[in-house]
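>>> Dropping a prediction and its sequence here:
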Amino acid sequence: LFERFLNPERVSMPDFDVDFCMDRRDQVIDYVREKYGETSVGQIATFHQLKSKSVVRDVGRVMGMAPADAGRIAALIPEPIQGKTVPIKKALEEEPRLDAIYKEDAGVKDLLDTAMELENLNRHAGMHAAGVVISEGPLWDHVPVFCPEPKVYVTQYDKDDVEAAGLVKFDFLGLKTLTVIDVAVQLIDKRPDREGKPFDLAGIPMDDPATFALLQSGETTNVFQLESSGMQQLFRQLKPDCFEDIVAAVALYRPGPLGTGMVEDFVQRKHGRIKVEYPNPVLKETLQDTYGVIVYQEQVMQIARVMGGYSLGGADILRRAMGKKKESEMAKQRAVFVEGAGKQGHAPEEAGRIFDLVAHFAGYGFNKSHSAAYALITYQTAFLKTHYPVEFVAATLTADKDKTDKVVRTVAEARSMGITVLPPDVNQSEIDFTVVYEPKPARVKRRKSRPVAMGGEVRDPWGPKIRFGLGGVKGIGSGALEAVFEARSMTPEGEPSEDGTQQPFTDVFDFTSRVDLKRVNKGVAEALVQCGAFDTVHAELGVHRAAAHAGIEAAIERGKRASADRDAGQTSLFGLLEPAQARAVASSGSSAFPSVEPWDLKELLAREKATLGFYVSGHPLQRYASELKRFCDADTVTVAGRKGGERVVLGGSVEGYRERQTKSGGKMAFFHLEDAEGRVEVIVRSRNLDEAREALTCGDPILLTADVKFEFNRQADSEGPEETKLVLMEAAPLAESLRARTKAVRLRLHVDRTDSTKLVGLKKALDDYPGPCPVTLEILSPKERWWISVPQTGLSVEPSEAFLSSLERLFGEKVCELR
């Protein structure tokens, strides 16, 4: 209803909230300045206040108190409650220790008395992240302004005072999902099967069976608004089959409706398990799309018009009155409604009953326009994930590239979908995540009513895979990246390629000989090797990462000589050869690399994570995969589906461990538990910290027991019980825990990957680590499909970390299973 936005009876101007792609929001503001004149467009000031904790620290600093002392006093003020800070006066009433030092220490009393006088005063002005105003004529004809930088005008009034001064406020918000969609469409346009034809997102069918199949499955990670486990569960139960169902679900999944039973009632009515009934027959047309449930604010207005005889402008006033629940205004509106309903032929008792019913639900009603707009983005992202899953996931990774938690989770989800995620490649990677195509030889069949990625398999004949971008490698700046891309696009004789043909690097020696070493230093080369960016070219030479890393020093020296030759004007011999011949000659071959032992999996992954921020080639928990399934009852993703307070057992690596002092003087800790599926935050309370600290700080994977805790997420575009945390009960090193639980060891050897040397090494490892666990041996031949089991070898071992590492170095894969 347009009257929900603007009508003759509305006194105040409406709010304009518009979402834009994160990367292009500044372009919109620049456009508005150009359109209306730069002196008529400004941004709104925001004022940061002196809140209780900050004012204590500021006053303490001015009074010459040591920062640590002022900090300890501020720490006694309770933490904010539901986002609202606790005033100093209330803190003195609630915190006995703060009250005690206030009464006993004259200096503290002086500090807090001064702080209370200054509390809630404005500390400094800033610029609102989204607020924009447009005026007729220069802004300063209407409000005072200041300029934080040339030609950028900011009002000296906040958002409320700006409106009071007669200006209209616009919120130009940046929405990450619009960026994801934009990047995904760009990637789709590059698919081989598009053949230059742009993908039209606006033209997608709104009744696509495969998209609704995805929504009904609840497999909606990274689909806009449907990422929380609660929302996914709702969609599994609701099984939406039309766009209107998505709109309603988006409106219903909020704190208010979730606590009233409205959501369950809506689902039961949709599936016919509860009869759809209307408060009054005349309201059927208004409520039939929501199965008789009042979901939207617009429905409240329509009920007022249809039954109470209101104009739509008057109905909007009623809606606002019901939302504010002012008794005097509600009594006045009730009388108007009953009188108007009487003129429509409805009895006063019936009219009063309907008014009370509407008033009850109006407090939970949501703006349908807002819900529909967001539901459209939900449907569009679901469509992209359904039909172009690889491009969609690559776009999501690009948008989240600076958020390690989200990248880890998205990579894990991509692999569960059957999407191959490749490490960076010095010849193939761009700055961001891209999609590479390796067409499958056999024709791939897919039912049109099912998503492309389903059951852990991607049914796409073009074989798309995600390639990590070089921009995500730590220690490589923009200058170094430019140098790499420039060298890659140069011809063998050092001229820019006219047709855009790439000249691949043949190995790290060729790389250092061609790039500008003033911008690409030894650290850059090391980072590229450690993250696996040379794996593809070095694999052809039989060179592993450790050898490539050891050869960097010599490669840099050769590169310096090549650079000196270029500066001296000497022509490279390679410039006289064809490109393929030049690449062959430029390759140094494996003999140029030092002979060193390969990194074991633990070191390889550690170096990979140090350069990328996450694991790509594997995970430290890989060797324990079967054991974790046996001993754990949850992982970092499935805990979100557990009940609050439920106790779970998980395994993982400790990331970002930190401790902080509590109000009682003790300590508590926080960290992220990371497994192959993702991450979850863990809280360690004082009473458990001393016992768990050693395990949490040893650097090895751990096994922990914890209680599930949910925190309500109130972000504007994603409301609901979304954030899952764990409260630790106990923790121990994973290897130690598994060893304590292990009763036997099973060795699984493949005939075609085992030789006499490895068998001798295996016998030595078994002799070196004797212990109580009997060893079972299985010999497999996958090609001939036979296997031999030796249940009683007469051998027994200690399943220690050293024993497992020795087997991995020997066989290059996991051959040992703890039972």
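Arrived safely.
>>> Could you use CA atoms for every contact and neighbour count after this?
Noted.
>>> Find the helix or strand that residue 817 is a member of.
Assigned by DSSP states H and E, residue 817 belongs to strand 816-818.
>>> buried sites along that strand?
816, 817, 818 (16 or more other CA atoms under 10 Å).
>>> Tabulate those (CSV), appending distance to residue 349.
Below are the buried residues of strand 816-818 laid out as CSV (distance: CA to CA, whole Å):
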residue, distance to residue 349
816, 77
817, 74
818, 73
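>>> rewinding a little: distance from the strand holding residue 817 to the middle of the chain?
34 Å (CA atoms, centre = their mean, to the nearest Å).
>>> isn't residue 417 right up against residue 454?
Yes - look at residue 417 against residue 454 with CA atoms under 8 Å: they come within range, at 6.4 Å.
>>> who are the neighbours in contact with residue 257?
263, 364 (CA atoms under 8 Å, 6 or more residues apart in numbering).
>>> hang on, it is in a helix, isn't it?
Yes - the assignment for residue 257 is a helix, going by DSSP: H, G, I helix; E, B strand; the rest coil.
>>> now it: how far from residue 516?
61 Å (CA to CA, to the nearest Å).
>>> what residue lies at the spatial centre of the protein?
Ranked by distance to the mean C-alpha position of the chain (CA atoms, centre = their mean), the top residue is residue 406 at 3.0 Å.
>>> let's bring in a second one:
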Amino acid sequence: MIARGDTMGVFYIESPATRQLQRKARVGDYPHLVIHSSIIRPASNRYINEYVRRLHGKPYSPLHPLLEGLLEESYGIMVYQEDVTKAAMAVAGFDAIEGDGLRKTLTKKRAEKKLREYRERFWAGALERGASPGQIDAIWEMMMSFAGYSFCKPHSASYAKVSYQSAYLRAHYPAEFLAAVISNGGGFYSTFAYISEARRLGLAILGPDANASELAYAGKGRELRIGLQQLQGARRESLEALLRERERGPYRSLEDLLARVALPLSDLKILLRTGALDALEPGLNRPQLMWKLLQRHREAGREPVLAWPEEGAWIPALDDYPEAQKIQDELETLGLIYRFHPLRLYEEALGRLDLVPACELARHVGRRVRTVGWLITGKVVSTKRGEAMEFMSFEDETGIYETTFFPDSFRRNAPRLNARQPFLLTGEVADELGAISLNVAQASPVERAVAASSLPAFGFGAGLLGGNGQAATLE
């Protein structure tokens, strides 16, 4: 699982960059995960692919004979902070205090002056020991990849241990694991994205229920139950009161709930619209439930909205809400659709297009293809020329796939991209050492395809951003 990069939700190794590194490395053992936890830092990007090539057998020589054996476990690449200290001592004759001083200076901001002084001493010491200018430049440049932040090996090892523990839970208790991830605010992704991952893992997603839901998400076996914390706009004190009273026994009916716990009508309406009250009155649909609620609910001594003089509520014969209304209610009260992936809403229109699903992109390397995807996270970076570009992760029902928007594409497409709707993406499939991605040339909203068909359009607004009221991470 770790070697495949199937680590969404796993501590520290769920980011797109780390999952792609795992796919390139194709190893999931603990010693290599310790290396990966440290090497996956922005300043070391240029060394990651060389590390992977050496991992897979590419011959290499140390940058200087004096480094022989010092970096053997990481294939001649400096990975940990202490590698800087050891290299400075071996190549330039630094003592331990001076070498550690260089290591500390690399982690500080505005340390240019001090680094220039260290560079002069490093060059002088290395020349004395027979290093060539080219060797000295290469070693110093690798040391500079530790500028900003980096890990020492014990730090990386401790992180990798927690990663392994959480990976074990994901592998053997996926429902319980993802419930805990979502309930604690998630990691790199939104609740929407984690629920999609749960669905891809074959878990049944169960909606909120006044008798079955806890405040937090809950997982058991092959089921993931949405927690009442997901309800948008409901007062937390109301939800807590509902759960406290339930400790005395389950609610037998809507009337039993109303008699046992005093909740504002506005919160009860939210519960009803999410479907959390459905099981209390199995013979009634939601319009009938709303009718009964408005007849029986009393708040602050006032008469019910639909006061009925006779004992017992009168429920007229009413048609259930249409499916589109229930979907809209889910979006407004939960902030997401949980019963199915929202791409299903476009199924008929998308079925007319020649699309490659995420799970089959590897079969199309080097070809120009079209995909559909929902944006779940992204990161804007700058090229060496200072131009903006972005790495984005999209998902469809079959998986998550990574995309690259190079500067020209970024300028054309970035203004229209968002996490509120699906997009059609056209580009070339790339394979970098086993990590598949799509270099996007064109992105357009799926709504255009729907508009061109006879299907109704669904306006999602900001609803599908997901996660406990939080949006996907779009840096």
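The structure has been received and is ready for your questions. Since the model is a prediction, treat every value here as computed from it, not as a measurement.
>>> Please state their TM-score.
After superposition, the two chains reach a TM-score (TM-score structural alignment, normalised by the length of the second structure) of 0.70; 403 aligned residues with a CA RMSD of 4.5 Å.
>>> Outside of the biggest strand by length in the second structure itself, which residues are in contact with it?
Ranked by residue count under DSSP state E, the longest strand found in the second structure is strand 368-382. Identification of contacts with strand 368-382 of the second structure by CA under 8 Å, 6+ apart yields 188-190, 193, 354-358, 388-396, 417-419, 421-429, 446, 472-475.
>>> if you look at the residues you listed, which of them are in helices?
193, 446 (DSSP state H).
>>> Looking at the contacts of strand 368-382 of the second structure, which are in strands?
Per DSSP E, strands hold the following members of the contacts of strand 368-382 of the second structure: 388-396, 422-429.
>>> re the thing from before, now for the strand holding residue 817 of the first structure, which elements pack on it?
helix 625-631, strand 745-750 (3 or more CA pairs under 8 Å, 6 or more residues apart in numbering; DSSP states H and E).
>>> The last one maps to which residues in the second structure?
Strand 745-750 of the first structure corresponds to no residue of the second structure when matched by TM-score structural alignment.
>>> ranges for the helices of the stretch 1-150 of the first structure?
With helices called from DSSP state H, counting those that start in this stretch, the stretch 1-150 of the first structure shows them at 25-36, 52-62, 67-75, 88-94, 96-104, 106-118.
>>> okay, the ones you listed, which one's buried deepest?
Across the helices of the stretch 1-150 of the first structure, the average number of neighbours (mean count of other CA atoms under 10 Å) peaks for helix 52-62, which reaches a mean of 21.
>>> Would you check how far apart residue 153 of the first structure and residue 124 of the first structure are?
17 Å.
>>> which of these two has more neighbours?
For residue 153 of the first structure versus residue 124, the count of surrounding residues by other CA atoms under 10 Å is larger for residue 153: 23 against 10.
>>> doesn't that one fall inside a strand?
Yes - using three-state DSSP, the assignment for residue 153 of the first structure is a strand.
>>> Verify the stated contact: it with residue 145.
Yes - Residue 153 of the first structure lies in contact with residue 145 (CA under 8 Å); the separation is 6.3 Å.
>>> Share the number of residues neighbouring residue 281 of the first structure, please.
A count of neighbours around residue 281 of the first structure, defined by other CA under 10 Å, yields 8.
>>> likewise the one 10 residues further on?
The burial metric for residue 291 of the first structure, expressed as a neighbour count using other CA under 10 Å, is 23.
>>> now it: how far from residue 235 of the first structure?
16 Å.
>>> Also residue 586 of the first structure?
Per CA to CA, residue 586 of the first structure is found 57 Å from residue 235 of the first structure.
>>> Identify the residues contacting the aligned partner of residue 48 of the second structure in the first structure.
Matched across to the first structure, residue 48 of the second structure falls on residue 263, judged by TM-score structural alignment. Taking CA under 8 Å, 6+ apart as the criterion, residue 263 of the first structure is in contact with 252, 253, 257.
>>> Show me what residue 159 of the second structure aligns to in the first structure.
Using TM-score structural alignment, the equivalent of residue 159 of the second structure in the first structure is residue 374.
>>> Run through who's touching stretch 234-241 of the second structure.
Under the contact criterion CA under 8 Å, 6+ apart, stretch 234-241 of the second structure has outside partners 215, 228, 229, 261, 263, 264, 266, 267, 270.
>>> Just to be sure, residue 205 of the second structure is in a helix?
No - assigned with three-state DSSP, residue 205 of the second structure falls outside any helix and is strand.
>>> mind checking the SS state of the closest residue to it other than its chain neighbours?
Nearest residue to residue 205 of the second structure in three dimensions, chain neighbours excluded: residue 224, at 5.0 Å (CA to CA, 6 or more residues apart in numbering). Secondary structure, three-state DSSP: residue 224 of the second structure is strand.
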